[in-house]
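Participant: what follows is a predicted protein model with its sequence.
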Amino acid sequence: MKIILSGYMGSGKTAVGTLLAKKMSFRFLDLDHEISRREGRSISEIFKSSGEIYFRRKETEILKDLLNSPEDFVLALGGGTPCYGKNVELLKQDPGSTLIYLKASLMELKERLFKERDKRPLIAHLDSPEALEDFIRKHLFERTFYYNQSDQIIGTDGKTAEAVAEEVLKCLN
């Protein structure tokens, strides 16, 4: 069984995924960390030196690799993973996988991300809550179509990672 968590950055994929994996006695994987580990460089370095197209190809290659693994795991995707190439199709067609969209509202994402923007290269340059809101709004507009193709959609607003992990467990049974 492979539990795949999708959603925008700040939606709780890593926090929920870590808890979920522990509860299920599965390994937790983060796709961006896996790419970085296999490439021997950070995601920022990959984008800077090789470009986004190279990154997206690697992302799909490693995603396919993981889906073909016989191992059970919980995987947190990158926020854009389902939106590129045929990734959403790969995820939907894998018989052992369940794709779950952790859905957070624009306002919730803005609140969560503004506090930690220095740790996120994609939004570190946004110096006001308004600029961040516009940035998130644009991405959500582009990505929601892909996120909504998930097998399950779980709202995360106002919930702890523990509560969301419990909700995911319930929908898997």
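Facilitator: Cool, got the structure. Numbers count the residues shown, from 1 in each chain.

Participant: could you use CA atoms for every contact and neighbour count after this?
Facilitator: Fine.

Participant: what about residue 3, which SS state?
Facilitator: strand (DSSP: H, G, I helix; E, B strand; the rest coil).

Participant: state the distance from it to residue 29.
Facilitator: In this view, residue 3 and residue 29 are 10 Å apart by CA to CA, to the nearest Å.

Participant: and those two? Which one has more around it.
Facilitator: residue 3 (22 against 19; other CA atoms under 10 Å).

Participant: which residue packs closest to the more buried one, ignoring adjacent ones?
Facilitator: Nearest non-adjacent residue to residue 3, counting by CA to CA, 6 or more residues apart in numbering: residue 74, 4.6 Å away.

Participant: A further structure is provided below for comparison with the first:
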Amino acid sequence: MIFLIGYMGCGKSAVGKVLAKHLNKKFIDFDDYLEAKEGAIIKDIFKNKGEIYFRKAESVHLQSLIEENKDAVIALGGGTPCYGNNMQQINEASSKTFYLNVNVPNLTERLEKEKSHRPVIAHLSKEELMEFIGKHLFERNPFYQQSAFTINANTKTVQEIVLEIEELL
């Protein structure tokens, strides 16, 4: 099992799909998995049931995912490693955890282009977005840093990141 961890916009899903294909493994986007299990999209779960419910459900579904999929490439949600004992579960399940590290300016540029698809940040100005990302990264970094490997993904292509991960495996 290979886990890809990092902030939204860092490339977890794009890298995961290509990596899984290269390694002939199943690819799982945890957000999609969670939505299928809950029967609702994440935005609606947050809106209708709140973040506390969502984070508890996320932990339960993470455990199920780990039990059901022993040989897959899994792109986790940006916040998944940062709540409950999720990062501990992840590290106990696999020694192949990769943090795709992208700095605040690069994340801001990437997410500025995707704002309409990301309800959490859709209303933010560029300056507010940069501040939002910076605050989140500061809070989440201690969890992300518990990954076995950190990949500097700032200026690399998906292919370059995949090749770097394959070398580390």
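Facilitator: Structure received. These numbers were taken from a predicted model, which means no experiment stands behind them.

Participant: care to give me the TM-score?
Facilitator: Comparison of the two superposed chains (TM-score structural alignment, normalised by the length of structure 2) gives a TM-score of 0.97, and 169 aligned residues with a CA RMSD of 1.0 Å.

Participant: distance from the lengthiest helix in structure 2 to structure 1 after superposition?
Facilitator: Selection of the longest helix in structure 2 by residue count, based on DSSP state H, yields helix 42-68. Helix 42-68 of structure 2 differs from its equivalent in structure 1 by a mean of 1.0 Å after superposition (mean CA distance after the TM-score superposition for structure 1).

Participant: so what does the helix or strand encompassing residue 22 of structure 2 touch, helix or strand wise?
Facilitator: Here residue 22 of structure 2 sits within helix 12-23, counting by DSSP states H and E. Helix 12-23 of structure 2 is packed against strand 2-5, strand 26-29, strand 72-75, helix 158-168, with contacts defined by 3 or more CA pairs under 8 Å, 6 or more residues apart in numbering; DSSP states H and E.

Participant: and with 10 Å instead?
Facilitator: Helix 12-23 of structure 2 is packed against strand 2-5, strand 26-29, strand 72-75, strand 97-101, helix 158-168, with contacts defined by 3 or more CA pairs under 10 Å, 6 or more residues apart in numbering; DSSP states H and E.

Participant: flag every buried residue along it.
Facilitator: When burial is assessed from 16 or more other CA atoms under 10 Å, helix 12-23 of structure 2 yields the following buried residues: 12, 13, 15, 16, 17, 18, 19, 20.

Participant: how far does stretch 12-23 of structure 1 sit from its chain's centre?
Facilitator: A distance of 12 Å separates the centroid of the chain from that of stretch 12-23 of structure 1, by CA atoms, centre = their mean, to the nearest Å.

Participant: likewise for stretch 24-32 of structure 1?
Facilitator: In terms of CA atoms, centre = their mean, the centre of stretch 24-32 of structure 1 is set 12 Å apart from its chain centre.

Participant: stretch 96-110 of structure 2 too?
Facilitator: The answer for stretch 96-110 of structure 2 is 10 Å, by CA atoms, centre = their mean.

Participant: give me the stretch of structure 1 that it matches.
Facilitator: Counting by TM-score structural alignment, stretch 96-110 of structure 2 lines up with residues 98-112 of structure 1.

Participant: would it be right to say that residue 119 of structure 2 lies in a helix?
Facilitator: No. Secondary structure assignment (three-state DSSP) places residue 119 of structure 2 in coil, not in a helix.

Participant: how about it, what's its partner in structure 1?
Facilitator: Looking across to structure 1 (by TM-score structural alignment), residue 119 of structure 2 lines up with residue 121.

Participant: any idea how far the corresponding residue of structure 2 for residue 11 of structure 1 is from residue 111 of structure 2?
Facilitator: Following TM-score structural alignment, the counterpart assigned to residue 11 of structure 1 within structure 2 is residue 10. According to CA to CA, residue 10 of structure 2 stands 9 Å off from residue 111 of structure 2.
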